[in-house]
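Undergrad: Okay, here's the prediction I keep looking at, along with the sequence it came from:
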Amino acid sequence: MTGRNSAGSKSPARGRKRALPAAEAARIAAIFARLAEANPEPKGELRYTNPFTLLVAVVLSAQATDAGVNKATPALFALADTPEKMVALGEERVREAIKTIGLFRNKAKNVVALSHMLIERHGGKVPQTRDELTALPGVGRKTANVVLNIAFHQPTIAVDTHIFRVSNRLPIAKGATPEAVEAGLEAVVPEKYLLHAHHWLILHGRYVCKARKPECARCLLFDLCKFKQKTA
């Protein structure tokens, strides 16, 4: 992984739109117009009750499925839905509550540690900037982007395996790394679609444009897709 896109050039500057040939710009706009028409208000699948429980759920979802996290968190959040309650609960009880989730020991440690830090540095509130979020234990760029997007309605794009695949496959923005794809998408997705682009691409990759066997026959983007291995 080099941090460059597939063409070998540096990732485009964040926040700066890239000029595209008219036909390509129209194709990308049409992709998002169709996704928006099919699902005007896309939602994430993690269950949460407030920005703090969203943050915890996203931290727990690393290398785990949303469904698996959703099975474990209701009982946890019933006991601790604020940083103060999570600290009071303690690492051992958090660990017990999430033991069905992969890497649960380290995640329990991070959840309690980030709760401490939220209290000490942010008055128990979830911060609304990427830098402040990524300073928390267990919170990487992707997690921060999810929280900023869902909890605070910022037009961020959290590139997971689904978005990485779909963006390179259609393609919308090619890149050799998640950050390159993130920057590429920010540069080419029309402004009015940026807020929900994250969810549309994740859901499309999870349920239609699957890794091993994309379901091209029922894809609403079939005629806009340039993937050479499209199935009939």
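TA: Looks like it arrived, so ask away.

Undergrad: switch to C-alpha atoms for all contacts and neighbour counts from now on
TA: Will do.

Undergrad: show me where the protein has helices.
TA: Counting by DSSP state H, the chain has helices at residues 22-38, 51-60, 66-79, 83-89, 91-97, 104-122, 130-134, 141-152, 161-169, 178-188, 194-207.

Undergrad: tell me the angle the longest one makes with helix 51-60.
TA: Using axes from the mean of the first three to the mean of the last three Cα atoms, to 10 degrees, the interaxial angle of helix 104-122 with respect to helix 51-60 works out to 140 degrees.

Undergrad: who does helix 104-122 touch, helix- and strand-wise?
TA: Using 3 or more Cα pairs under 8 Å, 6 or more residues apart in numbering; DSSP states H and E, the elements in contact with helix 104-122 are helix 51-60, helix 83-89, helix 91-97.

Undergrad: for the second one, same thing?
TA: With contacts taken as 3+ Cα pairs under 8 Å, 6+ apart, helix 51-60 sits against helix 66-79, helix 104-122, helix 141-152.

Undergrad: tell me the angle of the shortest one relative to helix 194-207?
TA: Right, the one you point to is helix 141-152. Using the same axes, to 10 degrees: helix 141-152 against helix 194-207 is 120 degrees.

Undergrad: Can you tell me which helices and strands helix 141-152 packs against?
TA: helix 51-60, helix 130-134.

Undergrad: Out of the ones you listed, which is closest to T73?
TA: helix 51-60 (7.3 Å; Cα to Cα).

Undergrad: looking at the helices and strands packed on helix 104-122, which is closest to A26?
TA: Closest among those, using Cα to Cα: helix 51-60, at 33.7 Å.

Undergrad: roughly how far apart are the closest residue to R130 other than its chain neighbours and I150?
TA: Nearest residue to R130 in three dimensions, chain neighbours excluded: A144, at 5.8 Å (Cα to Cα, 6 or more residues apart in numbering). A144 is 10 Å from I150, where distance means Cα to Cα, to the nearest Å.

Undergrad: Use this one as the comparison:
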Amino acid sequence: MTEPYQSDWARLLLGDSFHPGGTALTEYLGTLLSLGSDQRVLDVAAGQGASAIHLAQRFGCSVLGIEYSSVAVENASQAVLATGVAHLVTFEQGDAENLPVPAASFDVVLCECAFCTFPQKAMAASEFVRVLRPGGRVGLSDLTRKGDIPADLQGLLAWIACIADAQPLEDYVHYLTEAGLTVQLETVCKGFKMGLSLGDAEASGSETRKSNFRCFLARTRSPCRADGRR
């Protein structure tokens, strides 16, 4: 499910950042995560690289973007050369369910409007935890929903718009906690331009109107001591 994101339709719906909310939502997540120049960030499903580049420009952090599409990786690697942060940002081809990075090598994992598209979500969440250092954080934004997705929103454009496999709120929390994370914050993302796709969703039925775009902040759990304390 990566090729559709390379299309002109995807750019029309979602903009150059290839996710609802654009770089404004990326910056919001970066602020929630308290990013700084001493932080190493893994951007999972980095797309064309807009989020990774923006994080480095805004917060001075180093960012590795992992993206399944080799075409997107090539485009992102070219795009960063003209931004002034090429010394901070790199991109590699890889799978969110088998991240090509060592364990305990990042302070933060960021995943924007992509978790719902991963076929093996529990495996992806476990990979987030594996690559994080002790006390590491996960910032995730995605569409949550109640009820079933209407039939007219289950096609190609639904996948592009992060709708087709959107999960109920409790499922996102379950995936994160089962992987070993503590969800510290869950909030509805308001005041961000969500693009044409969510406007269509809100007009498509009562169950989909109950959907929300949400941000999650989670942290790795401290290992228990012999006395059971953390």
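TA: Thanks, I have the structure now. This is a predicted model, so every value here is computed, not measured.

Undergrad: TM between them?
TA: The pair, once superposed, lands on a TM-score of 0.25 when counted by TM-score structural alignment, normalised by the length of the second structure; 104 aligned residues with a Cα RMSD of 6.0 Å.

Undergrad: next structured bit after the lengthiest strand in the second structure?
TA: Longest strand in the second structure by number of residues (criterion: DSSP state E): strand 132-144. Remark: after strand 132-144 of the second structure, the chain's next helix or strand is helix 156-160, criterion DSSP states H and E.

Undergrad: re the thing from before, now for the longest strand of the second structure, which elements pack on it?
TA: Other helices and strands packing on strand 132-144 of the second structure, by 3+ Cα pairs under 8 Å, 6+ apart, are helix 22-32, strand 106-112, strand 212-220.

Undergrad: Quickly compare those and say which is most buried.
TA: Mean neighbours per residue, mean count of other Cα atoms under 10 Å, is largest over those for strand 106-112, with a mean of 24.

Undergrad: Tell me what angle that strand forms with helix 22-32.
TA: 150 degrees.

Undergrad: so which of the helices and strands packed on strand 132-144 of the second structure comes closest to T144 of the second structure?
TA: So among these, strand 212-220 is nearest, using Cα to Cα, at 5.4 Å.

Undergrad: what's near enough to touch I163 of the first structure?
TA: Neighbouring residues of I163 of the first structure by Cα atoms under 8 Å, 6 or more residues apart in numbering: 198, 201-202, 205.

Undergrad: Could you single out the nearest of these to A33 of the first structure?
TA: Nearest to A33 of the first structure among these is L201, at 12.4 Å by Cα to Cα.

Undergrad: Give me the neighbour count for the closest one.
TA: Around L201 of the first structure there are 22 other residues, counting by other Cα atoms under 10 Å.

Undergrad: measure the nearest residue to it once chain neighbours are set aside to H199 of the first structure for me?
TA: Using Cα to Cα, 6+ apart and skipping the chain neighbours, the partner closest in space to L201 of the first structure is I163 (5.5 Å). Relative to H199 of the first structure, I163 of the first structure is positioned 9 Å away (Cα to Cα).

Undergrad: And the helices in the second structure?
TA: 8-14, 22-32, 50-59, 70-79, 121-131, 156-160, 169-179, 195-202, 206-209.

Undergrad: Now A52 of the second structure: closest residue in space, sequence neighbours ignored.
TA: V63 (6.0 Å).

Undergrad: Let me know whether that neighbour touches L42 as I believe.
TA: Yes. Taking contacts as Cα atoms under 8 Å, V63 of the second structure lies within contact range of L42: 5.8 Å.

Undergrad: coming back round to it: go through the helices of the second structure and name the closest to V89 of the second structure.
TA: Comparing the helices of the second structure by their distance to V89 of the second structure (Cα to Cα), the top pick is helix 50-59, with 6.6 Å.

Undergrad: Okay, buried residues for the closest one please.
TA: By neighbour count on 16 or more other Cα atoms under 10 Å, the buried set for helix 50-59 of the second structure is 50-57, 59.

Undergrad: now do stretch 83-92 of the first structure
TA: Buried residues in stretch 83-92 of the first structure, counted by 16+ other Cα under 10 Å: 83, 86-87, 90-91.

Undergrad: just to revisit the earlier point, give me the distance between the residue nearest to R130 of the first structure and L201 of the first structure.
TA: To L201 of the first structure, A144 of the first structure is 18 Å away according to Cα to Cα.

Undergrad: What of A108 of the first structure?
TA: A108 of the first structure is 30 Å from L201 of the first structure, by Cα to Cα.

Undergrad: Repeat that for F52 of the first structure.
TA: From F52 of the first structure across to L201 of the first structure, the span is 25 Å (Cα to Cα).
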